[in-house]
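> turn this into a model:
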Amino acid sequence: MKTVLISGASVAGPALAYWLRRHGFTPTVVERAPAPRPGGQAIDVRGVAMEVVARMGIEAEVRRARTRMRGMSTVDGDGNETWRSTEMTFSAGRLDSGDVELLREDLTSLLYERTRDDVEYVFGDSIETLEEDEHGVRAGFERGESRAFDLVVGADGLHSNVRRLAFGEEGRFIHPLGTHLAIFSADNFLNLDNWQVWYREGDAGYGIYPVRGNTEIRVTLGFASEPPGHDYGDAERQKRLVAERLSGLRWETPRLLKAMWEAPDFYFDAMAQIRAGRWTKGRVALLGDAGYCPSPLSGQGTSLALVGAYVLAQELGRAGGDHTKAFARYEERMRPFADLNQALATENPGGAASEESIDRAKNAISLDAG
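As a prediction, this is how the structure comes out:
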């Protein structure tokens, strides 16, 4: 039975652990956070990724957890509505689609609950070193004792630690898209009723939508800029930067910035893609955002993670644990799919990709390819 160390317990990591168990592997998931991470924006499960969810047996739960938006508006700086739709939203696309929008934390919770009884989770730790030989990989940890595994998978996001250790520094792979986003939650002081509101002036703006039965709002603040060289662990500095860039906006900006300073789940990062010539090296593989992040601007990061997890585990199972063969097939099958979905973020700078492009990209892979 092959042992696999997975770094990251968001979406890709637990999904991979689920499928590896079903192919006879023994996965261990290590996560720097002390527990599954709360907060985050609404994410989409689209196209073939919905089939992955169905095969996991959690489609009903995913659909129950979906957001319930009735539509959306755009407003000007005085709060006057300039456009509205009851057919789509910027965050989810067409409301009559079979795709599902839900909160990231709800999906990660479902995946964790689905796997926690038969997968080893190690929270509050991180991989510090990787030493590979012909028999496997010895992983050194920041807190725990070093352990040997047959394979290692980096499912640890845009700023992947595994990618840095095994493939090289982040700068070789990251491609900023010229935008930064901040995401946080707050009380629904705008009294929104399953309705999104978006406001933009110049190169800055924000979107607001209610969640949790309209008791909370999730806020996405964004602005165009070059990478500021911020410290990803310095939330106070990040908040100052966001407040500085959005302070000239009107409407509800002062109240939103005040809520940002008080938010317990503030997240900030550059919108960027990971473009790597290869996602596997020796006994190490990259999965999801760690290998082929399309950026939230594509709306497809979650779907790529779910499909990638399924395909990687499937190929390892088919190859009888021969990772060299399995990794080659994983890259062969996933790369065209990843390329099409990454292209969604750059097709229409400053706006959404076309419905035709989204429909083509979200279904551009077969789960049962031989």
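> make it CA atoms for all contacts and neighbour counts henceforth
Noted.
> could you identify the longest strand within the chain?
Assignment by DSSP state E gives strand 174-187 as the longest strand of the chain.
> quick one: residues in contact with that strand.
39-41, 215-227, 242, 259-260, 263-275 (CA atoms under 8 Å, 6 or more residues apart in numbering).
> please give me the structure for this one as well, since I'd like to look at both together:
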Amino acid sequence: MAHDPRILISGASIAGPTLAYWLVRNGFRPTVVERSPALRPGGNGVDIRGSSVRIAERMGVLPALRERATDIRELTFVDAADRRVAGMSTRIFNADGDIEIMRGDLAQVLYEATADDVEFTFGDSIAAITQRPDAVEVTFDSGEQAEFDLVIGADGLHSRTRNLAVTPEADALHHLGVYFATARVDAGLGRPHAVTLYNTPGKVAGVYRSGAHDGATAFFAFREARVLDVDHRDENAQKALLSTYFDDRAWQVPALLEQATADDGFYFDAVSQVRLPAWSSGRVALVGDAGYCATLLSGAGAALAIEGAHLLATELAAAGGDHRIAFHRYEQALRPTVLRAQRSVRTSSSMLIPATGGHIWLRNQLTRLMVLQTLASRVYRPVAVRAA
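So this is what the prediction gives:
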């Protein structure tokens, strides 16, 4: 491999910029390509905890992350009349020093920490990958072609890199029987410093109102065992589908739905995990949700993306750029943590989206008895940080 290997990273959200940051500091030449024309704002709250906090500190971005922390203090469950029926402090989910931040804010901070040292190309994407023994030939949607030593897919749940070079999406995604949507809404629809959730059997609608932001985020989720025939890129069809499932007039559902479906940052998808027998193929590897999405219900996606990106850069440096050794060590070290995070989703799903009226009642009782808090606080354990 070349003295300063060229590495193409597809995706500029969380894993991509983090990986680029650590690759530069280990003598590699990363380039990041992002399909969106600019960084995507908004999104749900994500957790930076354990090892990912220490990695952020070493990147020098910890003060910026703490400044933008959400300051969510309580998870509150309400009835149709907006009366509080159960709840818990969010402190049980996080250890001292952990940070909750909006996904868009995290992506912005990571980009700003990396942009001076790394070439970013927005509004383009990988169209084709051809692997040779000594390099990877890449054709972009723009028609441009380039050659790299390695290609890393950090392009999320519906990773094009994974589809082209590792595993087809149909074999990678495992539907967990839940669909969800998020969008920006007026802050007045939520309680300050709280996530407020209204349940009916198999459904939840809610508002996430950060203490550090002017607006709020609507959240919808519903249980559906079938794989619905809706394209993840067809926003109009997604909005129509969501309106069909949330057609009741209770609580603040109509107002939330009206504002959410009018938001240009509306996001809808199936709750799916990425489960692969291997996270790489030849000179192409995956990091973050592209390789091992645990879903937003795990509360571990952002931390796994940061830890995975740091670990991959570390192993490439330790192996002197030998991707075969590095990819194997990276996967061997991180896979146990990923499996624990993916298994935790059952607890989160039962808590947030009880399937029946009886399950809603039981969830509320367990919450009052502190039983559910104890279970929820154990869902994720981070991987140890190796020195880069």
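> overlay them and tell me the TM-score.
Put the two chains on top of each other and the TM-score (TM-score structural alignment, normalised by the length of the first structure) is 0.94; 365 aligned residues with a CA RMSD of 2.0 Å.
> and the residue nearest the centre of the second structure?
The second structure has residue 301 as the residue nearest its centroid, 4.4 Å off, counting by CA atoms, centre = their mean.
> what helix or strand does residue 285 of the second structure sit in?
Per DSSP states H and E, residue 285 of the second structure falls inside strand 284-286.
> no no, residue 139 of the first structure
strand 137-141.
> so where do the helices sit in the second structure?
15-24, 51-59, 62-67, 103-114, 160-165, 169-172, 235-245, 253-262, 289-292, 301-318, 323-343, 345-352, 357-368, 371-376 (DSSP state H).
> save those as a markdown table, and put in distance to residue 4 of the second structure too.
Formatted as a markdown table, those follow (distance: least, CA to CA, whole Å):
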| stretch | distance to residue 4 of the second structure |
| --- | --- |
| helix 15-24 | 10 |
| helix 51-59 | 21 |
| helix 62-67 | 29 |
| helix 103-114 | 18 |
| helix 160-165 | 23 |
| helix 169-172 | 32 |
| helix 235-245 | 42 |
| helix 253-262 | 46 |
| helix 289-292 | 25 |
| helix 301-318 | 11 |
| helix 323-343 | 14 |
| helix 345-352 | 40 |
| helix 357-368 | 54 |
| helix 371-376 | 45 |
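> highest average neighbour count across those helices?
helix 289-292 (a mean of 28; mean count of other CA atoms under 10 Å).
> from the chain's centroid, how far away is that one?
Its chain's C-alpha centre and that of helix 289-292 of the second structure lie 9 Å apart, by CA atoms, centre = their mean, to the nearest Å.
> and the gap between the residue nearest to the centre of the second structure and residue 380 of the second structure?
Residue 301 of the second structure sits at a distance of 10 Å from residue 380 of the second structure (criterion: CA to CA, to the nearest Å).
> try residue 303 of the second structure
10 Å.
> residue 322 of the second structure now?
For residue 322 of the second structure relative to residue 380 of the second structure (CA to CA), the value is 31 Å.
> the two - which one has more neighbours?
Using other CA atoms under 10 Å as the criterion, residue 322 of the second structure and residue 380 rank with residue 380 on top: 24 against 14.
> what sits up against stretch 18-35 of the first structure?
Residues outside stretch 18-35 of the first structure that contact it (CA under 8 Å, 6+ apart) are 1-9, 13-14, 17, 114-115, 118-127, 309-310, 313-314, 316-317.
> for that stretch, grab the matching residue range in the second structure.
Aligned using TM-score structural alignment, stretch 18-35 of the first structure spans residues 21-38 in the second structure.
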